[in-house]
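In: sequence? don't have it. structure:
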């Protein structure tokens, strides 16, 4: 599948373990060609080329570490609708300052997101 056929994934990338879990999941989606990751900071910072990418009409996935939903709100500032929105606290991923993401929780949340999106996990192996 060509990159332009893939959905675009945006993630929170704040300072908590939950935020970094969201970022890790988005990177994994990009590397496994489930989605193409783009820069939420650029959208929030009104970088024209990144806002244009967000508004391209492609399916949008937003992954947030907590209920603040910074990724989704950054996209909404530019009237970009989100098809799939995931808040990692819904996947029992705790928000802890000064700690790295838990690899087991990260993988579990990633797999649950793929199931929700109906991605063929076996095809990724």
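Out: Arrived safely, thanks for sending. Since the structure is predicted, the reported quantities are computational estimates derived from the model, not experimental observations.
In: C-alpha from now on. contacts and neighbour counts both.
Out: Fine.
In: residue ranges of the helices in the chain, please?
Out: 17-31, 40-44, 48-54, 70-76, 103-116, 121-124 (DSSP state H).
In: helices or strands next to the third one in the packing?
Out: Spelled out, it's helix 48-54. helix 40-44 (3 or more C-alpha pairs under 8 Å, 6 or more residues apart in numbering; DSSP states H and E).
In: Tell me the gap between the helix it packs on and the middle of its chain.
Out: Relative to the chain's own centre, helix 40-44 is displaced by 13 Å; criterion: C-alpha atoms, centre = their mean, to the nearest Å.
In: how much space is there between residue 81 and residue 54?
Out: 9 Å (C-alpha to C-alpha, to the nearest Å).
In: Okay, one more to line up with it:
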């Protein structure tokens, strides 16, 4: 993401983290699982933690999406994969298989309606970690879709949830 929170493509898929260890910069897990689902041979890789977020029609909903992207960029896509929540309820095999094969699942919700968690549970998945931004971080919900406050605070909480699963 650039300084204006716009997604930008990169020419390389890896970068050095602060410890000099390479980390994935692109969400490689989606095309990987798509190929596996179609029976196309792929080089086996360690599965990342799947992150599903509800990008609901509120400030906290929109903030879950932006912060989840920032969290995945921070930890690297070898550790965290952003997967499409709507694809779970649509029953799309590549996303469902991605969730099944993930190291674990983080559900990120903006408010106590818990749409991400409930959608996953309805499809038979139990998130190992669940974040409710308004409840857990004390960020008030409103309906100003242009208000994405406390992104750093939310990102840090998502990173913590990812690490809780990944480091087990």
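Out: That came in fine, so what should we check first? Remember, it's a predicted structure, so these values are computed and weren't measured experimentally.
In: related to what we said a few turns ago, the more surrounded of residue 81 and residue 54 of the first structure?
Out: residue 54 (25 against 19; other C-alpha atoms under 10 Å).
In: how about the nearest residue to the more buried one, chain neighbours excluded?
Out: Leaving aside its chain neighbours, residue 54 of the first structure sits nearest to residue 80 (6.8 Å; criterion: C-alpha to C-alpha, 6 or more residues apart in numbering).
In: cool, residue 119 of the first structure as well?
Out: Counting by C-alpha to C-alpha, 6+ apart, the residue nearest residue 119 of the first structure is residue 34, at 7.8 Å.
In: before we move on, back to that, need the residues touching each of residue 81 and residue 54 of the first structure.
Out: 60, 75 (C-alpha atoms under 8 Å, 6 or more residues apart in numbering).
In: how about the residue nearest to residue 54 of the first structure, what's its match in the second structure?
Out: Under the alignment (TM-score structural alignment), residue 80 of the first structure pairs with residue 125 in the second structure.
In: Closest to the centroid, which residue in the second structure?
Out: By C-alpha atoms, centre = their mean, the second structure has its centre lying nearest to residue 51, at 2.9 Å.
In: Could you measure from it over to residue 159 of the second structure?
Out: With C-alpha to C-alpha as the criterion, residue 51 of the second structure and residue 159 of the second structure are 10 Å apart.
In: now residue 98 of the second structure
Out: 19 Å.
In: Tell me how many other residues surround the equivalent of residue 92 of the first structure over in the second structure.
Out: Per TM-score structural alignment, the equivalent position to residue 92 of the first structure in the second structure is residue 138. When neighbours are counted by other C-alpha under 10 Å, residue 138 of the second structure registers 9.
In: Run through the residues that contact residue 138 of the second structure.
Out: Counting by C-alpha under 8 Å, 6+ apart, residue 138 of the second structure has no contacts.
In: what about 10 Å?
Out: residue 132 (C-alpha atoms under 10 Å, 6 or more residues apart in numbering).
In: do residue 166 of the second structure as well
Out: So residue 166 of the second structure contacts 47, 48, 49, 79, 80, 103, 104, 105, 160 (C-alpha under 10 Å, 6+ apart).
In: Likewise for residue 11 of the first structure?
Out: Neighbouring residues of residue 11 of the first structure by C-alpha under 10 Å, 6+ apart: 19-27, 37-41, 61-65, 69-72, 85-86.
In: Now do the same for it: its match in the second structure.
Out: Under the alignment (TM-score structural alignment), residue 11 of the first structure maps onto residue 53.
In: Return the distance of residue 35 of the first structure relative to residue 45 of the first structure.
Out: 22 Å.
In: Between the two, which is the more surrounded one?
Out: residue 35 (23 against 12).
In: Of residue 98 and residue 159 of the second structure, give the one with the bigger neighbour count.
Out: Using other C-alpha under 10 Å as the criterion, residue 98 of the second structure and residue 159 rank with residue 98 on top: 25 against 20.
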